[in-house]
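> sequence unavailable; structure follows:
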């Protein structure tokens, strides 16, 4: 290691200490001088001390790092004891952050600089998120926490134990792949569910649609439609939110294709991407039109979107996926590719994720990526038509006549893009 390289690494160690110290200093800015266990300068010095300790390893050996760490720990413990006696504060966040800054200072000299810098930034970010994190935890109920922990346990512990081989007709039921699909879909849905639970309806219809599209675009459509039934003035902005949710569902399909079959993604990117683009443009137009007419509105609450990490919900999706896999297998045997298209149309009435994953597993072995893309486009088109019908029936005519034209345009544009790509590839006569 050259002198320049060592100086740069020591600078990184100091920068990490300064960054974390800045956050801690700002957090304790109201405390009187000398009342804090550690502030801006202390964190900077601890980071630099970690870097110097790492630089001394070639001379003094690893024992230098351990000796300094033990000394610092004793000083931190003494400071914590004094704070506890004076203020009764039992928090250990600052002391743990000091130890981490020292370790990161050592890592800045002896380890990889990029992961070390990233860890320092994450540390400062987490420290700054105290009130927000506590707020999120306060909003989480016992059922949601239990569901998250159960699925995490089953996924992390149970997934590696699942047999990775096919069972049933044609070997289409692979327990490992089935459960992996459940984990991916449930995790993606949970992101949207958490976004809605954290932000609530106060974020507005459009952001509710964005989050709801990740959780369940159909459930979001039903929830917003029911809201319009009771609050008709929300129809213009609810229409925009519903279309946003449907457009997010298009992007969700592309994500699943990327996860399970990149060959399918190449075929789907153009038609489904265009459908998403048309949807987002239509939603923007609906929102602008509502704002121009003074019809902006926010819902009082969004109900009807269940926790996707409930064990029953996760297992239910796994069961649906298994049924769709078997249905696609038999219909393909009986009717060929047209049977897969029929299965796609039937599946699209209730679910698109299961069909997308099922088709992904067959592309490259049973039929081409183009035929797979046709099946998925059929499924998302039927699903979009169903959501348009929901907005008309569960909502009202004013809502449905805003949503249906946008979905119709998206379906037509997606079909046209698919036909053009087929002609360009010589798939159609």
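Structure's in. What do you need? The structure displayed is predicted, hence computed values, not measured ones.
> from now on I want contacts and neighbour counts done on CA atoms only, so please keep to that.
Fine.
> buried residues in stretch 414-426?
By 16 or more other Cα atoms under 10 Å, the buried positions in stretch 414-426 come out as 414-415, 417-419, 421-422.
> typo on my end, stretch 314-331
314, 317-318, 320-331.
> ok, now stretch 17-27?
For stretch 17-27, by 16+ other Cα under 10 Å, it's 17-25.
> starting at the chain centroid, how far to that stretch?
29 Å (Cα atoms, centre = their mean, to the nearest Å).
> can you list the neighbours in contact with that stretch?
38-48, 94, 97, 101, 105, 120-121, 123-124, 127-128 (Cα atoms under 8 Å, 6 or more residues apart in numbering).
> max-length helix in this protein?
helix 262-292 (DSSP state H).
> quick one: secondary structure of the residue at minimal distance from the centre of the chain?
The chain has residue 191 as the residue nearest its centroid, 4.4 Å off, counting by Cα atoms, centre = their mean. At residue 191 the chain is in helix, as set by DSSP: H, G, I helix; E, B strand; the rest coil.
> ok, structure two:
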């Protein structure tokens, strides 16, 4: 049965308006359930009636004017403001949240009538959830650092402010540069790193080094590898734990590559899923066994000193990505497939994301799929070997044996999969 047809009856829509008021009212009534009778301004009955009032005003607006809803909203605002002002005489810590929730309930009741009942129900549930998580939201705000808030605002700046302003058309040599697409890729990688940082922060403190390093792979496995390599010289007794963390972090790079490919060019998944899966397992399985052998030494949770989103890093990544896209097109034009694969190997020394995005974009439309998949694999393999080199030359000697063999084995497994596929 069609949803819109089911909601066509005004009786059903009025029922929805009453119900969504009750949803919000149940939450507000539960919060104030211990207060004395008559001391509450609004509970389940009031919110239900306010939702119904909004629905009735929505119906009456069809007979009179759309202004009827607006005037009714203003009248309700005046009544509630007076009620809250009077209550301030007895409650000096009165929150305005209840007033806002009541006004939202009225508007949702009207929305259920004027043509968007599904949207009204969804908004009512979200409103109730927000109201119900007051303590959790306040605790999260208390734990939020200033630089993390700045990072969130920067992410909004580069995504919802700057991105729509950029021209969405090919420019430059070979038409390789599309400012909108390049900046969209910057937003994609910045968003993944942002999510990885906060996932690591939220889960790491309770779950220890395993979960911390797993999420660090979404942000910067290279940074974690470098930091843990230095840490191994300071605390050699933790070599096994640190090595398992490095392997976990590096292994998370491969599902991250698949996710980026699925966004940029889904056709690449067919060629890359098996090599990436085998390389991921080649890191994860040894990490688990190393952890099991060394966990009796005690868990540690080294802090990752990392900015969740540095604007200079985002700009730098955008410039690197633009350069790699130009070089990928140029080398393909001048030297054919060999030039593209050489660029992939060079790019993999420092970063995998840029070459993954560049080759994914270049192979969109079905052309160069095999070459792009090979280039991404080469970049991932080189990047893994570079991290192994960090451990070998920077880390404590006892950690080398834990990392070298799994990395080499994972790269060989991935190479065999590429040949088979």
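Done, it's in. Source: prediction; values computed, not measured.
> TM between them?
After superposition, the two chains reach a TM-score (TM-score structural alignment, normalised by the length of the second structure) of 0.86; 417 aligned residues with a Cα RMSD of 3.0 Å.
> ok, back up a step: kindly state which residue of the second structure is aligned to the residue nearest to the centre of the first structure.
Applying TM-score structural alignment, one finds that residue 191 of the first structure aligns to residue 195 in the second structure.
> for that match, what are its contacts?
By Cα under 8 Å, 6+ apart, the contact list for residue 195 of the second structure reads 218-219.
> that one and residue 110 of the second structure, how far apart?
Using Cα to Cα, to the nearest Å, one gets 37 Å for the distance from residue 195 of the second structure to residue 110 of the second structure.
> surely residue 245 of the second structure is within a strand?
No: Residue 245 of the second structure: not assigned to a strand; according to three-state DSSP it is helix.
> on that earlier part again, just checking, what packs against the longest helix of the first structure?
helix 235-260, helix 369-390, helix 397-425 (3 or more Cα pairs under 8 Å, 6 or more residues apart in numbering; DSSP states H and E).
> which SSE is immediately downstream of it?
As assigned by DSSP states H and E, the chain's next helix or strand after helix 262-292 of the first structure is helix 311-335.
> which strands or helices does that following helix pack on?
helix 142-153, helix 175-199, helix 337-348, helix 353-362.
> so how far is it off the chain centroid?
On Cα atoms, centre = their mean, the centre of helix 311-335 of the first structure falls 25 Å from that of its chain.
> related to what we said a few turns ago, narrow the contacts of stretch 17-27 of the first structure to those in helices?
40-48, 94, 97, 101, 105, 120-121, 123-124, 127-128.
> look up how far residue 322 of the first structure lies from the equivalent of residue 246 of the second structure over in the first structure.
By TM-score structural alignment, residue 246 of the second structure lines up with residue 242 in the first structure. Distance of residue 242 of the first structure to residue 322 of the first structure, computed by Cα to Cα: 29 Å.
> what of residue 155 of the first structure?
Residue 155 of the first structure is 18 Å from residue 322 of the first structure, by Cα to Cα.
> same deal with residue 205 of the first structure?
34 Å.
> do the same with residue 136 of the first structure
Counting by Cα to Cα - residue 136 of the first structure and residue 322 of the first structure are separated by 35 Å.
> same thing with residue 55 of the first structure?
The value you get for residue 55 of the first structure to residue 322 of the first structure, if Cα to Cα is used, is 57 Å.
> deepest of the helices and strands packed on helix 262-292 of the first structure, which one?
Highest mean neighbour count of these: helix 235-260, a mean of 26 (counted as mean count of other Cα atoms under 10 Å).
> hang on, residue 33 of the second structure in a helix?
No: secondary structure assignment (three-state DSSP) places residue 33 of the second structure in coil, not in a helix.
> what is the burial count for it?
The tally of other residues near residue 33 of the second structure (other Cα atoms under 10 Å) stands at 13.
> which one of the helices and strands packed on helix 311-335 of the first structure is the most hemmed in?
Using mean count of other Cα under 10 Å, helix 353-362 ranks as the most buried of these, with a mean of 25.
> that one: average distance to aligned residues in the second structure?
Compared with the second structure after fitting, helix 353-362 of the first structure has a mean deviation of 0.9 Å; criterion: mean Cα distance after the TM-score superposition for the first structure.
> what packs against that helix?
helix 235-260, helix 311-335, helix 337-348, helix 369-390.
> ok so, going back, surely the match of residue 246 of the second structure is in contact with residue 223?
No: assessed by Cα atoms under 8 Å, residue 242 of the first structure is found out of contact with residue 223, at 9.5 Å.
> so what corresponds to residue 222 of the first structure in the second structure?
With TM-score structural alignment as the criterion, the equivalent of residue 222 of the first structure in the second structure is residue 226.
> so its match sits against residue 391, correct?
Yes: using Cα under 8 Å, residue 226 of the second structure is in contact with residue 391, at 7.5 Å.
> what about the two, which has more around it?
A count of neighbours by other Cα under 10 Å puts residue 391 above the other of residue 226 of the second structure and residue 391, at 27 against 16.
> ok, that one to residue 210 of the second structure distance?
From residue 391 of the second structure to residue 210 of the second structure the distance is 18 Å (Cα to Cα).
> and residue 98 of the second structure, by the same measure?
42 Å.
> out of those two, which sits in the busier spot?
Higher neighbour count among residue 98 of the second structure and residue 210: residue 210, with 25 against 17, using other Cα under 10 Å.
> you'd agree the more buried one is in a strand?
No: if the criterion is three-state DSSP, then residue 210 of the second structure is helix and not within a strand.
> residue 322 of the first structure against residue 175, yeah?
No: Residue 322 of the first structure is beyond contact range of residue 175, at 9.6 Å (criterion: Cα under 8 Å).
> report how many residues lie close to the aligned partner of residue 211 of the first structure in the second structure.
Structural alignment (TM-score structural alignment) places residue 211 of the first structure against residue 215 in the second structure. Neighbour count of residue 215 of the second structure, defined by other Cα under 10 Å: 24.
> check the alignment and tell me where residue 75 of the first structure lands in the second structure.
Using TM-score structural alignment, residue 75 of the first structure sits opposite residue 79 in the second structure.
> what sits against its match?
No contacts exist for residue 79 of the second structure under Cα under 8 Å, 6+ apart.
> so it, which of the three states?
helix.
> hmm, what's the outermost residue in the first structure?
Distance-from-mean max, the first structure, by Cα atoms, centre = their mean: residue 59 at 46.8 Å.
> element containing that one?
Per DSSP H and E: helix 57-60 holds residue 59 of the first structure.
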